[in-house]
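Undergrad: Fold the following.
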Amino acid sequence: MGAFLVWSLVVFAGLLAVPAVSHTNATTTFSLMASSMAFVCMAIAQFMAARPPFIEPLFGGLDRVYHFHRKIGISVLGLILVHYFLTPDFKGLSLTSGLNQLAASAGKYAFYGLSALLVLSIVKIIPKTKIEIPYHLWRYTHRFIGLLFVLVAFHQMFIKRPYDGTALLAVYLNAFAALGILSYAYTQLLPWLRTRSYEVFEVTRHDGATIISARPIGRALKVKPGQFGFLRVLKNGLREPHPFTIAGIEADGVVRFAIKPLGDYTRALRENIAIGDRLKLEGGYGQFNHRRGAKKQIWLAGGIGVTPFLAMARHLRGDEGQDIHMVYCVRDRNEAIGLETFEAQAAKLGNFSFVLHDSAKDGRLDAAKLAAGSAIDPGDADLWFCGPPPLREAIVKGLKELGKKPRRVEFEQFQFR
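TA: Down below sits the predicted model:
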């Protein structure tokens, strides 16, 4: 639904350009159709970056919002290239020659800036090398796209054009200019408007993850089990916000994160986080919650993908009207976290069963092993998955070959660039 609404708004901009500029020539018409659609795309991208809560259900979660956000960026790059190379040629209307000249210059510099930043956003790894563009560099430069959008808005409002300000196209684009600029301003205020302050009171370093427990200072986050939040530590080297699934939520507002040291930031976090550190948290986000699933469910966690299941399992009461079988796959038992929670819940609740798959002892987990060891037939259940995508793809493919294709597969695409 979300994608349909967005593309409808974008295509409508192109359609509105036809009656406004078709009296010129074909080249100008196609060029201004492309520029109008690109402008609406940019405004919607700014709006999505503000993370309004009501758009999550339209796309199925914030992860999918950001994946679609990336598609918009690719579309913008293509459309502005069309506008640039199909040079408009018309006798148009301008407010003043001075403003027209400024608008032309603003558009030229915005084009070069956007082209560079959009390529930087789209390309994660430099082609023919193993050099990955660092997350902090991507995030820092990405913020300038909002400023460039302001230049584009100035360009489209004051550049000479073959229609006047009362045309429906002009009104439509001006509305999206206001939406985009206000959204950008809001994103710059986001760290103060939507974050909550927390204090770390416990840090435990397991083989598989660093467990961070923090209590709220003032208002607590509103989080559902299975959701994630953006975390940053008010400490040198750790101030950059990163998304992490919340592994535990208590009634008093206490939250717990289980973070595996996989990259530069998470390794620095493991080494430097300490009791008494102040955190800024934002959330919760995501639609990964078993309560909206079927009556029969199989939960499959791979490695650190256990975190949403840990939060959901802690909140099971046995009266959900759902039968749940969980499989937790780890390379070695020593890496497993939260075993005591899963085992205690399985012993106490009649609707929850639990199996730990230790790959070092049990071999590689495949669909046949999953189906044979499950208390629920996968063909009659939803599969809720969190872990490495290759494991998910192999299991789903294997179950399909066994004639036990799950009714639905739920997972999050936990990448935001």
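Undergrad: Going by C-alpha atoms from here, please, whenever you check contacts or count neighbours.
TA: Fine.
Undergrad: What helices and strands are in contact with whichever strand or helix holds Gly248?
TA: Element membership of Gly248, judged by DSSP states H and E, is strand 242-249. In this structure, strand 242-249 packs against strand 228-233, strand 255-259, helix 307-314, with contacts taken as 3 or more Cα pairs under 8 Å, 6 or more residues apart in numbering; DSSP states H and E.
Undergrad: How many residues are close by Leu182?
TA: Using other Cα atoms under 10 Å as the criterion, Leu182 is surrounded by 15 other residues.
Undergrad: Pull the contacting residues for the residue nearest to the spatial centre of the chain.
TA: A centroid search over the chain (Cα atoms, centre = their mean) returns Asp63, at 3.0 Å, as the residue closest to the centre. Contacts of Asp63 were listed using Cα atoms under 8 Å, 6 or more residues apart in numbering, and they are Gly286, Glu412, Gln413, Phe414, Gln415, Phe416.
Undergrad: and His69, how many residues sit next to it?
TA: There are 23 residues near His69, going by other Cα under 10 Å.
Undergrad: That one looks like it's in a helix, true?
TA: Yes: per DSSP: H, G, I helix; E, B strand; the rest coil, His69 lies within a helix segment.
Undergrad: Alongside the first, I'd like the structure of this one:
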Amino acid sequence: MTNPKEGAHPYTIASEWRSDTNELTFIIKALGDWTRQLRGWMKLDMPVTVEGPYGDFDFDDSCSHQVWVATGIGVTPFIAKMKERAESKSSYKVDLFLAVPVENVEIQARLEQRALDANVTLHWYITEREERLSVKDVFDQIDDLSDTSVWFCGATLLGNSLNNYLVDKGLSKKNFHQELFEFR
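TA: You can find the predicted model right below:
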């Protein structure tokens, strides 16, 4: 989305691809002036221009196990993929590790249901009551990396740590995927 004063802003689509509808869902965290004003500025049925995609965060691989790791708003692409998985009845194993700053019972309940519908095992890390999500937290729970791919969207430092750890453990670089989270 482009604001003449701010320039272009990248957002991740949070809805699955369906050719029978003209709707897209975005989850946008109000971090700056522009994103704080969006709620009051945008209107239902307002025309928008969507460009992209940028990056290749498409979950397309042949591994039997995918590990998804997200921090905060970085959960957005995983929400879209869970919706798609629920409809397509995908069978490969998925673990989603999600770190959020505070507990939100309503959001957690919705995500728990989406994960259940999509056959995704959801691992929560609430950083207000626990330490931050670490590489050790994730991979202490994963037994075998031999047929595993890792998909990460979140804070760049954690992504870099994950990548370094996985390469050291022998994961092929082609099996680590990091979304362009700090794109702007």
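Undergrad: Trace the residue nearest to the centre of the first structure over to the second structure, please.
TA: Under the alignment (TM-score structural alignment), Asp63 of the first structure pairs with no residue of the second structure.
Undergrad: His123 of the second structure is in what secondary structure piece?
TA: Secondary structure assigned from DSSP H and E places His123 of the second structure in strand 121-126.
Undergrad: which residues in the first structure does whichever helix or strand comes after that strand align to?
TA: Using DSSP H and E, the helix or strand that directly follows strand 121-126 of the second structure along the chain is helix 135-139. Aligned using TM-score structural alignment, helix 135-139 of the second structure spans residues 367-371 in the first structure.
Undergrad: Buried residues in the matching stretch, which are they?
TA: By neighbour count, with 16 or more other Cα atoms under 10 Å as the criterion, the buried positions of stretch 367-371 of the first structure are Ala367, Leu370, Ala371.
Undergrad: One more: stretch 145-165 of the second structure?
TA: Taking 16+ other Cα under 10 Å as the basis for neighbour counts, the residues of stretch 145-165 of the second structure that come out buried are 145, 148-154, 156, 158-159, 162-163.
Undergrad: Contacts for that stretch, please.
TA: Contacts to stretch 145-165 of the second structure, defined as Cα under 8 Å, 6+ apart, come from residues 57, 59, 61, 63-75, 77, 134-135, 171, 175-182.
Undergrad: Around the closest residue to Tyr172 of the first structure other than its chain neighbours, count how many other residues there are.
TA: Setting aside the residues directly before and after it, Tyr172 of the first structure is nearest to Ala13 in space (Cα to Cα, 6 or more residues apart in numbering), at 7.5 Å. By the measure other Cα under 10 Å, the count of residues near Ala13 of the first structure is 26.
Undergrad: which residues touch Ala13 of the first structure?
TA: With contact set as Cα under 8 Å, 6+ apart, Ala13 of the first structure has these partners: Met33, Ser36, Met37, Val40, Leu169, Tyr172, Leu173.
Undergrad: May I ask which helix or strand encompasses it?
TA: When secondary structure is defined by DSSP H and E, Ala13 of the first structure falls within helix 2-21.
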